[in-house]
Structure formats: C-alpha cells, structure tokens
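S.K.: generate a structure from the sequence data that follows.
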Amino acid sequence: MQQTTSVSTLWAHFVPVAEIPIGFDTGRMSRLDRYVVREVRSVRGEAPPALRRGTGLARLESEAPIRFFNNGYKESGGFLLHGAVQHLHYTGRGEQTELKTLSRPELAASVETTAVLIPIGKSPGWWAMSQDERQILFQKTARHEGHFGIGRKYADRIFRRLYHTRYIDPAAPYDFLTYFEFNEADAPDFRKMISELRDVKSNPEWLYVDFEYEVWMTKLSLSAEPSS
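M.R.: Here you go, the predicted model:
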C-alpha cells in the first residue's frame, strides 16, 4: 500500500487574530473559529515564543491556502500553523465506519469548551518505513492496544481532527496538527488518553514521535474578545 502525497481541498490555518488583515473576506472560509490560549506545554520541542497565554488564535478552514500568510510572516515575528485534511492513512474501512458511529461532533463555543492543538513531528525512522509497516504499529494486537484501540475508547467524549503538514510545508518542524475539543469536565479523560498514547508499551507508534507541544485553549464565540 503506497501513501499518497496529494492533499485534500480543505486547508486549515491557525493564526493569531491580530495578524488577520483588516477587511479580510471571511465569506470564503468554510470555518472560522476563535480561541484564547490558556497554556502552552512543552513536551519535545518548543512552541513559537509568540504563542503564549492570552494569545488570541483563529482557526480558518478553506478550500485553498490563504495566500496573505505566505509573505514575510516569519520575519514579522508571527507564526503560522497550517495543514490539510487527508484521508485516514492507517484506518481501515471497518474502523472508519466504527469511528463515524462513535465520534462526537465539534462543540459549540463556550467557556466550558476546551480545545487542544498538538503539533507532532515524526522521526526519520518513521518515514523510512513502508506504509504497511507503519500501519501495523497503529493496530491493536496481542502485545499492545495501539493508537486506534486507545483513541476509540474516548471518541464519544473527545472530538479529534488531524491535519497533515509534511507534504505541503516540508520545512515545518512538525508533520501533523492534531486538534481536539471536549467539555472541560472531560479534561481528565483527555489527559488519560494522551498519557496512554504516549505509553510506548501500549502504543509503539509513539517511539517515533520526536517533536510535540500542547496548546490548551478556550473556544470563544466570534464576538468575544480574548483577555490575557
């Protein structure tokens, strides 16, 4: 099985609200959400210095890249986290059907809605393996529960979306953006899920993760103003 390098037409950009130009036409966005950052947690690697508590973030999804973020962005001291939705590379048809049945939808903006963004980079050893070799590490076996087995236990409480970056921005220090939403009351379950995913005895795939940090946010209504 060969991994495709094509990307979906659904692109996502996580950017500081302050960096969005005045008069920017949001009508062509398929999604526009706003957040305020509560905490940035280093795991392996550091977040951009400008990404810190109190930062107002926007998530923009569109059918094409947003070009005004491409020129002079890094030089300005800002940051851009972006990716594109692709098909699920390591999930079989039966697993996809099961996930659609189990998975909760995105939550409405609320002070009780927590969002966590985790940029993740995989090691050269991961990308040197074949698609089939990588897929085995995701599956449940007699020896380990695997990524899918762990994630499905929490799918009814934790919304997840994966964005791919590796093939659209090879210079980025991360290969994926993993985005989660859940009620604040379910935060202990989220922490437990992440702990299980990082346990390489239960999920050997995580042996190949060499870059990650967590951005904890509150999902705001579009009219709300973030406060530091």
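S.K.: going forward, measure contacts and count neighbours with C-alpha atoms only.
M.R.: Fine.
S.K.: ranges for the helices of this structure?
M.R.: Listed in chain order, the helices of the chain (DSSP state H) span 93-102, 124-128, 131-138, 146-152, 187-198.
S.K.: mean neighbour count, those: which tops it?
M.R.: helix 146-152 (a mean of 20; mean count of other Cα atoms under 10 Å).
S.K.: just checking, what packs against it?
M.R.: Here helix 146-152 touches helix 131-138, helix 187-198, going by 3 or more Cα pairs under 8 Å, 6 or more residues apart in numbering; DSSP states H and E.
S.K.: tell me the helices and strands packed up against the longest one.
M.R.: Taking 3+ Cα pairs under 8 Å, 6+ apart as contact, the helices and strands that helix 187-198 lies on are helix 146-152.
S.K.: structure for this one too, so we can compare:
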Amino acid sequence: MPPPLMVRFHGGAAGPWRVTRMRALAGAALPAVDRIAVQEGMAGAPGGAIAWTLAGSTGNQRYTERAEADSLAARQQGLARPEARHAALIPIRKSEAWWSLAQDERRAILEAESRHIAIGMDYLPAVARRLHHSRELGEPFDFLTWFEFAPTHEAAFDEMLARLRAQREWDFVEREVEIRLVREEG
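M.R.: You can find the predicted model right below:
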C-alpha cells in the first residue's frame, strides 16, 4: 500500500478542470466556481482566486476486506488516463448516527446490505476513483471521492451513482455535493 497522500481540491478561477455542473443533493451547497485544481502532496496551490479548498488524505481501506482490495487493485485503472477527460468530485458527510455505529456495523451496512464495493466494481475499469478521508482533518466533509472517466462512460457513471444512492447506506448521508468536470489543459 502506498503511503498516505494529502490532496487538496481548490475551487476557484484556475485549474485544468472546468466545472460543468454543481448541485447539492443533501445539505448545504458549496459556493459556485468555474474551475477546480487538484493539488497533491506539497505541490503549490494554483494561481487566481480560490473560493474554497477541500482537503483529504488517501490511506488505508477502512471497510475493504483483503479479497475485495485485491480485486479492486487488479481491475481499477489509474487516474489521469488521456481518454478520461470527464471527472466528478463528490464530497460527502455522514450523520452522527453513522459514526456512532461500531466499525463492523458500518461495514455490514456498507457492503452486506448496500453492496457499495460490489456496485463500484461493476464499473471498473471504465470509472477510476480515489477516496480521500477528511473527517479526522476537521474538514466539513467526511469523504471526498474523485472519479475520472471517458465521455463515453458518463451514462455508466450516472447509473453507478443512482445504484449507490438507492442503498440503505445513503440514509446516513446528511450532506452531499456533486461537482461534474471536464479536463481542459493548456
């Protein structure tokens, strides 16, 4: 497992990712922005006005069992594939009811009942994703999920989101913002 990576998503006037849509599905929205820059590690922040920054860290897979982790690693492709010009940043905060559950109870809801990991695997390798943990950093969201996919896979991505949001796990989501993006280099 690679070491944790701090990642910051800067919403503002600069960055290679142009925002095509922002919508709050639960709770408060984020201020509207034109672009998002993704800052990994100690890289410098983008120029231009920044309206908000969301930070998270990659790390251990908290709810994933070994067989699932191995299957994910074997099937998922990396980020920044040339054909993956569409992306989505989905920050999520879960309720205190979720966090008051024991780890095994959260795992049971996440996978045994909701099949979160299994649903995501149905869309690999077309949809690449990276999960960032934010709760322990004092951020306004618990998780920041970054997805990248080719334009031809957008319908499959939408289907995946609909399947996930229809599960019991989403009963515990109290804030969710969906930000759709298109990569525009140069």
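S.K.: now the TM-score, please.
M.R.: The TM-score (TM-score structural alignment, normalised by the length of structure 2) is 0.88; 182 aligned residues with a Cα RMSD of 2.4 Å.
S.K.: ok, which of the helices and strands packed on helix 146-152 of structure 1 comes nearest Glu95 of structure 1?
M.R.: Among these, helix 131-138 comes nearest to Glu95 of structure 1, with 11.7 Å by Cα to Cα.
S.K.: what about the spatially most central residue of structure 2, distance to Ala128 of structure 2?
M.R.: Centroid-nearest residue in structure 2: Thr145, 0.8 Å away (criterion: Cα atoms, centre = their mean). When distance is defined by Cα to Cα, to the nearest Å, Thr145 of structure 2 is 10 Å away from Ala128 of structure 2.
S.K.: and what of Ala67 of structure 2?
M.R.: 19 Å.
S.K.: ok, and what's touching whichever strand in structure 1 runs longest?
M.R.: When structure 1 is parsed with DSSP state E, its longest strand is strand 31-44. With contact meaning Cα atoms under 8 Å, 6 or more residues apart in numbering, strand 31-44 of structure 1 is reached by 17, 26, 47, 51-62, 210-222, 226-227.
S.K.: and these, which are buried?
M.R.: 17, 47, 51-53, 55-62, 210-220, 226 (16 or more other Cα atoms under 10 Å).
S.K.: the residues you listed in strands, which ones?
M.R.: Short answer: these in strands (DSSP E) are 56-62, 210-220.
S.K.: adding distance to Arg38 of structure 1, write the helices of structure 1 out as JSON lines.
M.R.: Shown next, in JSON lines, are the helices of structure 1 (distance: least, Cα to Cα, whole Å):
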{"stretch": "helix 93-102", "distance to Arg38 of structure 1": "29"}
{"stretch": "helix 124-128", "distance to Arg38 of structure 1": "32"}
{"stretch": "helix 131-138", "distance to Arg38 of structure 1": "31"}
{"stretch": "helix 146-152", "distance to Arg38 of structure 1": "24"}
{"stretch": "helix 187-198", "distance to Arg38 of structure 1": "14"}
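S.K.: tell me which of these lies nearest to Ser110 of structure 1.
M.R.: Closest approach to Ser110 of structure 1 among the helices of structure 1 (Cα to Cα): helix 187-198, 14.6 Å.
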